[in-house]
Structures are given as structure tokens and as C-alpha cells.
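K.L.:
no FASTA, just this:
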């Protein structure tokens, strides 16, 4: 059957494609792909340049680093000041809350710490963590320990003088004075210079600061005399210990230990006096402020006001009775 014109012969197309006598087209190689260039921001590893050992590295400007360090230090100081103020406000808030909730019972005297069965009750209220600002707590605590060490030294001095009196009866006056110093200095030192210092830091009182400076200076003089140890004065200092060496070595060793303790207390007392004076100057206190506090305290005292009113009334009555 003859094939129609519209139909295609598949064998013919295959023959045309596979005809070996048909000239083939020239081979054209594919066009090369464009080279991928690295981005300008990413340097090539081969093109990196090594710094020479003598070439300085650029760490930034010195002025910029110094200003940044100064700004950081300033921020740290401000942060510490803010933390101290926050702690101080928190402490005062807790104190006010305790007073508001407990009334007068929350401020009961707690010093000296005596047992409940003792007929003598505590005479003072003392709480360094509550009453004293945090920046002064270490100073007040050191002074409290200094007072305790001085009391311990006076007691050991009494024992040393007693031992000296046992081996040498001519030291009876020193033994008697050592007993007097224990009974006199122990309470008086606490009341006369420790409590004014405590109240000065608690309420920033210029008057109490002046009282403390005057009395503690006299106390430092006595500390030095105790360390020297003049024979017959009731102090087991260096001179008294050297004198007793020829009589009894054991008693002399005890007196030397007391003399060493007196020396340490004297040195620490002078150092603390200078430190508290520097703190006092930074608080803005002055002699005029101390005078104002003294006058306000005197006139606010009910006994003083009553005495002044009675004196004024008596003076006015005498003036009217005069002819």
C-alpha cells in the first residue's frame, strides 16, 4: 500500500540520521564558563600579608583606651556608692520597721551580755550592724576589739603584779594599783571614750567626736605609760619586767608578755586615733557644729529646763519683793 504524503517514514528519518555518507557537522567545543572571582571583601589566602615582627599591631588609640578605662572606673565607683546607699537605706528601713512593730521592746538594752538570772540588767543597746553605717562598721568594730584587748591586758597585768608581789613583798603598792586600774579603767574606758565614739558614728555627732578625741588621747597616754612600766605604778611594762628578771625568771616572762601586749595596744590606739580623725574631717563636722549640738542638748534636757525655770521664777520673785 502506498503511503500517504502526510505520513512520515520513520525508517527514512532513522536512515538519514544514521547515514554514514552524510557529512557531519563540525565539532564546536563548549564555551568556557566565566571564572568565579572572589568577593572583594574576602581576601584570598595567597594574597594575605604577614606582619613583620617589628611592625606594631594597631590596637586602637592610646587616648581612646585611657578614656574608656577612666569611664569604666568612674562607673564602678558610682555603682559602689549606689550599692552602699541602697544598703544603708535598707538597714534604716529595717530599723524603722522593727521600731514600729516592736515599739520600745525592740530597743532593749543588750550590753553587757548578762544571763537572765543575774540581778544586774544590761545598761546599753549595741548593734553595730544596725546602728552604724556600713562604711564605718569596720572602724567601730576595731575600736570595740581594742577596748576588749585593753581590758584583757589590765586583767593580765593584775595577775603579773600579783605574781611579782608573791616573789617580792616590796611590790605591794604596784599590786594594789593594778587592782585599782582594773576596776577603774574597765568601765570608765567603755563609757568615756568607746560610747562617745559609737554615738558619733551612729548619729554623725560633732560633740561626741570631740569628747572621744579628748578622752581617747588621754587614754593613749596611759597606754604608753603601761607599756613603759614604771616600777611602783602598777603596770607590768618593760622596765618592771627587766627589774623582776633578777628575782624570778618565770614572773619576768609573764610581765614581758604583758608589756608586749601593752605595746601593741598603744600602737594600735595611736593608729586608730589618726584614722578616726581623718574620717571625722571627711564627715564635715566642726567645732561650731559641736557647740550647737551641745547647746541644743542642754536646752532640750528636761532637768535643765526645770532648773532654769525655777531660777528665773526665783529671780523674778526676789525682784518683786525688793523695796
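P.N.:
Sure, I can see it. A quick note: this is a predicted structure, and the numbers were derived from the prediction, not measured.
K.L.:
every contact and neighbour count from this point should use C-alpha atoms.
P.N.:
Noted.
K.L.:
ok, residue 289 - contacts?
P.N.:
Contacts for residue 289 (C-alpha atoms under 8 Å, 6 or more residues apart in numbering) come out as 206-207.
K.L.:
doesn't it belong to a strand?
P.N.:
No - counting by DSSP: H, G, I helix; E, B strand; the rest coil, residue 289 falls outside a strand, being helix.
K.L.:
next one: the spatially closest residue to residue 286 that is not a sequence neighbour from residue 134, what distance?
P.N.:
Nearest non-adjacent residue to residue 286, counting by C-alpha to C-alpha, 6 or more residues apart in numbering: residue 206, 6.4 Å away. Residue 206 sits 19 Å away from residue 134, going by C-alpha to C-alpha, to the nearest Å.
K.L.:
these two: who's more crowded?
P.N.:
More crowded of residue 206 and residue 134, by other C-alpha atoms under 10 Å: residue 206, with 25 against 16.
K.L.:
touching, that one and residue 200? I think so.
P.N.:
Yes - Residue 206 is within contact range of residue 200, at 6.8 Å (criterion: C-alpha atoms under 8 Å).
K.L.:
now the host helix or strand of residue 281: buried residues?
P.N.:
Applying DSSP states H and E as the criterion places residue 281 in helix 249-282. Across helix 249-282, burial judged by 16 or more other C-alpha atoms under 10 Å covers 251-266, 268-270, 272-273, 276, 280.
K.L.:
ok, stretch 284-294 next?
P.N.:
Under the neighbour-count criterion of 16+ other C-alpha under 10 Å, stretch 284-294 has 285, 290, 293-294 buried.
K.L.:
repeat for stretch 169-183
P.N.:
In stretch 169-183, residues buried by neighbour count (16+ other C-alpha under 10 Å) are 171-172, 174-179, 181-182.
K.L.:
alongside the first one, take a look at this:
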């Protein structure tokens, strides 16, 4: 019988180390380096978060004070957003007023082109009409926005009496101007009714058609503004706005309130 030289209970995969010993660890210098790196990363992340928060706060403060300029879109000077700044119940009215202002701009341009053709048709006052029509574009265009549209926009946004009275004064003046342009007196820069009739009588068809379009434009924006002028007056009365409140607001906020969002 052959003698066994190996222990049958011995394992070929016996453990060389005590299983109850702690696992090997990194050296103290390596651990310290890793810890410092992580601390530096956390510190950098905190600085980034603080910087971003400061930038957001700065932007928010700028928006609150000055608004996010978005109008006109070619060269933004002011912030204009009916959906964000006007109460929901008043948005349709302000939208219609803005559309009427756009009709006014279009009418000013058509009026100028009509005056060019009136001059070409041989009108003795054609030069004066053309000069006046060009002046209206650069005068009435921006002033109508600043003096009657912007005040009523601010009035419904802020519900302050001062803006309502600014609108009533300059909006009333614009209604008179619209009637003046509808009539179309020669040499006034208007291709309105009288000028259009004269062009039809001279068989200057192009000038007559453009005059008709201009007259319709003046009438549409004039009648529309008159209709909403009455509605705004009723709203202002029902809301309890008064001249005394307007004077108090002017004394408290000054003219700068016209350009701020608050």
C-alpha cells in the first residue's frame, strides 16, 4: 500500500493572510493629497455657484429697474410685452390700441407715397404736401407712441392716474389730428378726402387710389381710437382715478416713473 504524501484536507487555495486583518490602506501622504483635491473641487464649485447666483441677481435687478429692452426689434430701446405686463382682462384693449398704432404707421407711409404721386400729377401744392408728409413720419410716428400709446400702456400696467390723464390729453389731440388728416386740405401734407377727390377729377388714377387708401387708413385708426378713448374714460372713472391722485403720483415718483417698471 502506497503511503500518502499529501494531506487530503489541505486546500490548494489556502489563504496567505489572516481574514480578520484590516484591508490594506493608502499611505497617509496619498490620502492627504486626495482629500485636498476633493476639498479644492468643492470650494471651486461653491465659488462658481456664488458667482452664478450673483450674476442672476444682477440681471434680475436690472430687469426690475430697466426692463428687458425688446422694442423696437431693430434697435431695442424699451421693454414692451402686453402678455407679461398688462392684466389679462385689459390685454385685448391694449392689443387693439397697439394694432391701431401700427395702422397709423402704415397710413403715414402710404400718405407719403400718395403725396409723391400727387406732386407728379401736377398739383400746385404738391411740394408742400410731400414735405409735410415726410415730416409727419418722423414727428407723428414716434411722438404718437411716446405721448398716447405708452401712457395708456403704463396706465393699465400700473393703474396710476397720471398716465390716464397723459393719455386723455395727447390721445384727444391725436383724434383732432386724425380728423384734420381725413379732410385732406391741400398743402397740409395729407392725401385725405379733398386731395383724393381732386386726383379723381384729374384722372390721376394712381394718386387717387393711394389717396383713397390713405383716407381709409386715417379713418380706421381715428374711429378706432375714438371708440377706445370712450371705453378708457369709463374705466378710469369707475376705477376712481382723479386729477388729485395724478398730482400726488407726479410729486411722489416724478417723471422717471415713466421709464421704470415699478
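P.N.:
Cool, got the structure. Only a predicted model underlies this, so the values are computations on that prediction, with no experimental measurement involved.
K.L.:
secondary structure and distance to residue 190 of the first structure added to the buried residues of stretch 169-183 of the first structure, as JSON lines?
P.N.:
Shown next, in JSON lines, are those (DSSP: H, G, I helix; E, B strand; the rest coil; distance: C-alpha to C-alpha, whole Å):
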{"residue": "171", "secondary structure": "helix", "distance to residue 190 of the first structure": "29"}
{"residue": "172", "secondary structure": "helix", "distance to residue 190 of the first structure": "28"}
{"residue": "174", "secondary structure": "helix", "distance to residue 190 of the first structure": "24"}
{"residue": "175", "secondary structure": "helix", "distance to residue 190 of the first structure": "23"}
{"residue": "176", "secondary structure": "helix", "distance to residue 190 of the first structure": "22"}
{"residue": "177", "secondary structure": "helix", "distance to residue 190 of the first structure": "20"}
{"residue": "178", "secondary structure": "helix", "distance to residue 190 of the first structure": "18"}
{"residue": "179", "secondary structure": "helix", "distance to residue 190 of the first structure": "18"}
{"residue": "181", "secondary structure": "helix", "distance to residue 190 of the first structure": "14"}
{"residue": "182", "secondary structure": "helix", "distance to residue 190 of the first structure": "12"}
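K.L.:
residue 167 of the second structure: how many residues sit nearby?
P.N.:
For residue 167 of the second structure, the count of nearby residues is 25 (other C-alpha under 10 Å).
K.L.:
does the corresponding residue of the first structure for it belong to a helix or a strand, and which?
P.N.:
By TM-score structural alignment, residue 167 of the second structure lines up with residue 212 in the first structure. Take DSSP H and E as the rule and residue 212 of the first structure turns out to sit in helix 206-228.
K.L.:
following that helix, which helix or strand shows up next?
P.N.:
helix 238-245.
K.L.:
for that following helix, name the packing helices and strands.
P.N.:
helix 206-228, helix 249-282 (3 or more C-alpha pairs under 8 Å, 6 or more residues apart in numbering; DSSP states H and E).
K.L.:
and the longest one, which stretch of the second structure?
P.N.:
In other words, helix 249-282 of the first structure. Going by TM-score structural alignment: helix 249-282 of the first structure matches residues 205-238.
K.L.:
on average, how far is the matching stretch from the matching bit in the first structure?
P.N.:
With mean C-alpha distance after the TM-score superposition for the first structure, stretch 205-238 of the second structure departs from the first structure by a mean of 1.2 Å once superposed.
K.L.:
now that stretch, how far from the centre of its chain.
P.N.:
24 Å (C-alpha atoms, centre = their mean, to the nearest Å).
K.L.:
where in the first structure does stretch 78-88 of the second structure fall?
P.N.:
The aligned range for stretch 78-88 of the second structure is 124-134, by TM-score structural alignment.
K.L.:
who touches the matching stretch?
P.N.:
84, 87-88, 91-92, 95, 107-112, 137, 140-141, 198, 201-202.
K.L.:
tell me the SS of the closest residue to residue 209 of the first structure other than its chain neighbours?
P.N.:
With sequence-adjacent residues excluded and distances taken as C-alpha to C-alpha, 6+ apart, residue 209 of the first structure is closest to residue 200, at 5.5 Å. Three-state assignment for residue 200 of the first structure (three-state DSSP): helix.
K.L.:
and the aligned partner of residue 178 of the second structure in the first structure, how far is that from residue 75 of the first structure?
P.N.:
Alignment note (TM-score structural alignment): residue 178 of the second structure maps to residue 223 of the first structure. For residue 223 of the first structure, the distance to residue 75 of the first structure (C-alpha to C-alpha) stands at 44 Å.
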